[in-house]
Each structure stands twice: as C-alpha cells, then as structure tokens.
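A.B. asks: sequence? don't have it. structure:
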C-alpha cells in the first residue's frame, strides 16, 4: 500500500521523484525504491513523508483511507473521551463501530469531491 500511496500523493502534488527526494534530503534512486516497494522507509523517514504530504502515517501504511492528520486525530480524541450515550456506557467495540462508520462517511465525501 505504501508504494501506491507515495506515488499517488507525489502525482497529486505535481512533483517528480527528484523534487520529492531533494526536499527529503535523499537520492532520487532511494525515493524511487520506496515507490516501487523495493525498500521500506524507517520510522523517521515515514514520519517525514507524512509531514511533507500532510497525511497520517496510518494513511501512508494503508491502515486508514482518511488522509487528513487532523481529522484522524480529532476522531480518535473525541471517541476516546466519549463515556456514555443515552445513559449507557459506551464499550470499546461501540467506539470502534462508530469510528468505522465515520471513516466510511468521510470516504464517501471524498469520493463525491473527486467526481
């Protein structure tokens, strides 16, 4: 998933591999290997890509389809602070269900924006 996400984000930014590599302080060949899946970035480099493209590391790794760092962070903070609904405690399973529903809704919104 990471190689595809890196390439897609680079193309969306209308940048070449060389331009990304220069901004990241690595060689174009090293960056190309990340996009081709021949090499895996270490944690520090992954975070640098995340910061550069303004997406979460979870998005880069394919753990979520939500690009926005702040949306994912806000969603997690909000759900972690919810304790009850209608006078009944919310379980961890409930929180995860709500999280998945909201993520799906965000994906639908993003798809509509693309069309």
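C.D. replies: Received the coordinates, thanks. Remember, predicted model here, so these are calculated numbers, not experimental data.
A.B. asks: rest of the way, CA atoms for contacts and neighbours
C.D. replies: Noted.
A.B. asks: where along this structure do the strands fall?
C.D. replies: For the chain, the strands defined by DSSP state E cover 84-85, 88-89.
A.B. asks: Quick one: these as JSON lines, columns for distance to residue 40 and mean neighbour count too.
C.D. replies: Formatted as JSON lines, the strands of the chain follow (distance: least, C-alpha to C-alpha, whole Å; neighbours: other C-alpha atoms under 10 Å):
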{"stretch": "strand 84-85", "distance to residue 40": "41", "mean neighbour count": "9"}
{"stretch": "strand 88-89", "distance to residue 40": "42", "mean neighbour count": "10"}
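A.B. asks: try it against this one:
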C-alpha cells in the first residue's frame, strides 16, 4: 500500500461518516487545518491522533496504517 492510499483510507472513513474535516477534527480535538495536513500527507499523524481516529471510526490502528484490510479493532480486555 502506498502512502497516498493510506491517506485516502483516512479520508474515505471520514467521508463515509458524512463528516467535514472540521467536524471530525472537533471530535478528536484537532484543528481543521491540522487534520487537512494529515489527510493530504503533509504531516505525520501522531500516535495519539491515530488512537483517536481508530476509536472514533471503530477500526484498528493497523487498518489506518494499511497493515491489514480488516477494519475490526482487536477485542478489548475485560476487567475481571
């Protein structure tokens, strides 16, 4: 998977959720302009933003990074 395809994956998830960059940025506490830089590949996405995106979209970080095509996140540990 190319870098462009990875950034397209993040854009597609946002568009599938019918959100603007500003709306999604607000959900994950990132300014719209910064989020646009991430989608356009102009800035590296920090780990904490990857976590926020994965949680928001209910996908794994591996999916966001293009390491797998499986969207489902890993099962959460249960407190016993």
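C.D. replies: Great, that's in hand. In this text the structure is predicted, and so the values were computed from the model without any measurement.
A.B. asks: returning to what we had before: want to throw the strands of the first structure into a markdown table with distance to residue 15 of the first structure?
C.D. replies: Formatted as a markdown table, the strands of the first structure follow (distance: least, C-alpha to C-alpha, whole Å):
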| stretch | distance to residue 15 of the first structure |
| --- | --- |
| strand 84-85 | 47 |
| strand 88-89 | 48 |
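A.B. asks: wait, which of the ones you listed is closest to residue 5 of the first structure?
C.D. replies: strand 84-85 (36.6 Å; C-alpha to C-alpha).
A.B. asks: Just give me how far that closest one sits from the chain centre.
C.D. replies: A distance of 29 Å separates the centroid of the chain from that of strand 84-85 of the first structure, by C-alpha atoms, centre = their mean, to the nearest Å.
A.B. asks: okay, that strand sits on what stretch of the second structure?
C.D. replies: Aligning strand 84-85 of the first structure against the second structure (TM-score structural alignment) gives no matching residues.
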